[in-house]
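[1] Model the following, please.
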Amino acid sequence: MKTRTLLMTALTGALIFPLLQACAPVVVGGAAATGTAVAIDRRTAGTMVDDQAVELKTLDAILSDKELYEQTHISSTSFNGLVLLTGQAPRAELRERAERIVSAYPEVRRVVNEITVSAPNSVMTRTSDTWITTKVKTLMFAEKDFNGNNVKVVTENGTVYLMGLVRRAESDKAVAIARQVKGVQRVVKVFEYID
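    As a prediction, this is how the structure comes out:
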């Protein structure tokens, strides 16, 4: 019961946080607008909702698998129906099982499985990864002539994954920004290009 309550709290935060991120540049700029997240994001509102639902469903499915829950640390991030799996699993079979679970959802167009076969990372490493993600997103929002809302940033074990619907020039800029951040060991593009 305690695990379910914790999961629901985390999932609620996962739903609200992206919307708050999208509003940050508007609030910083001194303007306020309704539906800012939808207006700035290149995905449709329906796709944004589907992506959040996919993240919640797949996380719940992974946590419902006793062996995956007890032995792995896996995150599922969805953008425009493309799902990025990150984290660690002690055996290749568990890595593949997580991918099969996620691939079974009809809303998932493609899975990029970046789960490494190793013991789960420490809390300290996960905290560092969160800090790296925060610094990368902050630099993106601060960059002139760059819309940080078009790029989703996920960091796992010092590797920064960049997702989104972007132009090739935006992709190059996002990579350059991420590489500036101390602690980034590698940058992986998981973009879909619109040009």
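
[2] C-alpha only now, for contacts and for neighbours.
    OK.

[3] just the helices in this protein please.
    Listed in chain order, the helices of the chain (DSSP state H) span 2-28, 36-40, 45-64, 66-71, 92-103, 123-142, 168-179.

[4] Would you mind giving those as JSON lines with mean neighbour count added?
    Output for the helices of the chain, formatted as JSON lines (neighbours: other CA atoms under 10 Å):
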{"stretch": "helix 2-28", "mean neighbour count": "14"}
{"stretch": "helix 36-40", "mean neighbour count": "16"}
{"stretch": "helix 45-64", "mean neighbour count": "18"}
{"stretch": "helix 66-71", "mean neighbour count": "13"}
{"stretch": "helix 92-103", "mean neighbour count": "17"}
{"stretch": "helix 123-142", "mean neighbour count": "17"}
{"stretch": "helix 168-179", "mean neighbour count": "17"}
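
[5] I figured Ser118 hits Arg91, correct?
    Yes: counting by CA atoms under 8 Å, Ser118 does reach Arg91; the two are 7.2 Å apart.

[6] From Phe141, how far out is Ala24?
    9 Å (CA to CA, to the nearest Å).

[7] One more: Gln88?
    30 Å.

[8] ok, Asn149 - how many residues close by?
    21 (other CA atoms under 10 Å).

[9] residues touching it, list them.
    Gln21, Ala22, Ile40, Asp41, Phe141 (CA atoms under 8 Å, 6 or more residues apart in numbering).

[10] I'd like the structure of this one too, to check against the first:
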Amino acid sequence: MTRSTFTPTVLRWTAALAAALSLSACAPLVLGTAVGGAFVATDRRTSGMQLEDQGIKLKAANRIRDALKDRGHVNVHAYNRMVLLTGEVPTEDDRAAAAVAAGQTENVSGVVNELMVGLNSTISSRSSDLLVATKVRATLVDARDVMSNAFDVVVERGDVYLMGMVTEREANRVAELVSTISGVRRVVKVFQIISEDELARKLPRPASPAASESSTQP
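    Below you'll find the predicted structure:
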């Protein structure tokens, strides 16, 4: 009888890739904290901020679409009011116009413009980025010393952009982990750095023994 040689990590990559490939090929290649369900509880943003970021993302994308029309392929990402632009545009003027449009969106605190001037990425390139993104997420899930749901992961042309509210220690550790993954060309940290004390205040507090006992009383 032949035994399977798939490791848990490979199985996770395969499952994530299969799920992602069922989506439109034009969808942004983003794997990160979801708004809804159990993921909300581990997101370091408040639920209100998560909703605000979703609004910023949609509004900024609409502004950019109005400014550029059908020129280029622009992905908009938002985390804690910081906007990251990735993708491709045909000219430097378009690149600048996209950043201006995003920056004029209500409640945006800053724009990181990583748009490349050139031809739109190919389906093959986007598929390759999708595979890299699933590897990154699986690596973060497997790591024992980081909280994977604290990070949003964006992959574009082999460049991995990491977003989130993290400590300097977490930022350096995750960048180190990601840089060792095959297919990763560059790691770009788009983090809001917080102190260890701030992190401790954001983490869920464990229930006290007294509270646990009272909850089990009839």
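
[11] Once they're superposed, what TM-score comes out?
    Overlay of the two chains. TM-score (TM-score structural alignment, normalised by the length of the first structure): 0.79; 169 aligned residues with a CA RMSD of 2.2 Å.

[12] Can you pick out the most distant pair from the contacts of Asn149 of the first structure?
    Asp41 and Phe141 (13.8 Å; CA to CA).

[13] gap between the closest residue to Val132 of the second structure other than its chain neighbours and Leu84 of the second structure?
    In space, and not counting its chain neighbours, Val132 of the second structure is closest to Gly183: 6.1 Å by CA to CA, 6 or more residues apart in numbering. Going from Gly183 of the second structure to Leu84 of the second structure by CA to CA gives 21 Å.

[14] The helices of the first structure: which one's closest to Asn80 of the first structure?
    When the helices of the first structure are compared (using CA to CA), the closest one is helix 45-64, at 6.1 Å.

[15] got the contact list for Thr58 of the first structure?
    Ser76, Ile101, Val102.

[16] In TSV: those, plus distance to Asp65 of the first structure.
    Supplementary listing: these in TSV, determined by distance: CA to CA, whole Å:
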residue	distance to Asp65 of the first structure
Ser76	15
Ile101	10
Val102	12
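
[17] ok so, going back, is the residue nearest to Val132 of the second structure in contact with Val160, as I believe?
    No: counting by CA under 8 Å, Gly183 of the second structure sits too far from Val160 to count as a contact (9.9 Å).

[18] Comparing these two, which shows the higher neighbour count?
    Val160 (24 against 17).

[19] what residues are up against the nearest residue to that one once chain neighbours are set aside?
    With sequence-adjacent residues excluded and distances taken as CA to CA, 6+ apart, Val160 of the second structure is closest to Val187, at 4.9 Å. Applying CA under 8 Å, 6+ apart, one finds that Val187 of the second structure lies in contact with Asp159, Val160, Tyr161, Leu162, Ala175, Val178, Ser179.

[20] Check the spacing between Val187 of the second structure and Tyr79 of the second structure real quick.
    Counting by CA to CA - Val187 of the second structure and Tyr79 of the second structure are separated by 17 Å.

[21] Show me the residue at the heart of the second structure, geometrically.
    Asp152 (2.3 Å; CA atoms, centre = their mean).

[22] Count the neighbours of Lys144 of the first structure for me.
    Quick note: Lys144 of the first structure (other CA under 10 Å) scores 8 neighbours.

[23] What's the separation between it and Asp41 of the first structure?
    18 Å.

[24] ok, now Gln180 of the first structure?
    From Gln180 of the first structure to Asp41 of the first structure the distance is 24 Å (CA to CA).

[25] what about these two, which has more around it?
    Neighbour count, other CA under 10 Å: between Gln180 of the first structure and Asp41, Asp41 has more, with 18 against 12.

[26] What's the more buried one aligned with over in the second structure?
    Taking TM-score structural alignment, the alignment pairs Asp41 of the first structure with Asp43 from the second structure.

[27] Its match against Thr33, yeah?
    Yes: using CA under 8 Å, Asp43 of the second structure makes contact with Thr33 at a distance of 6.6 Å.
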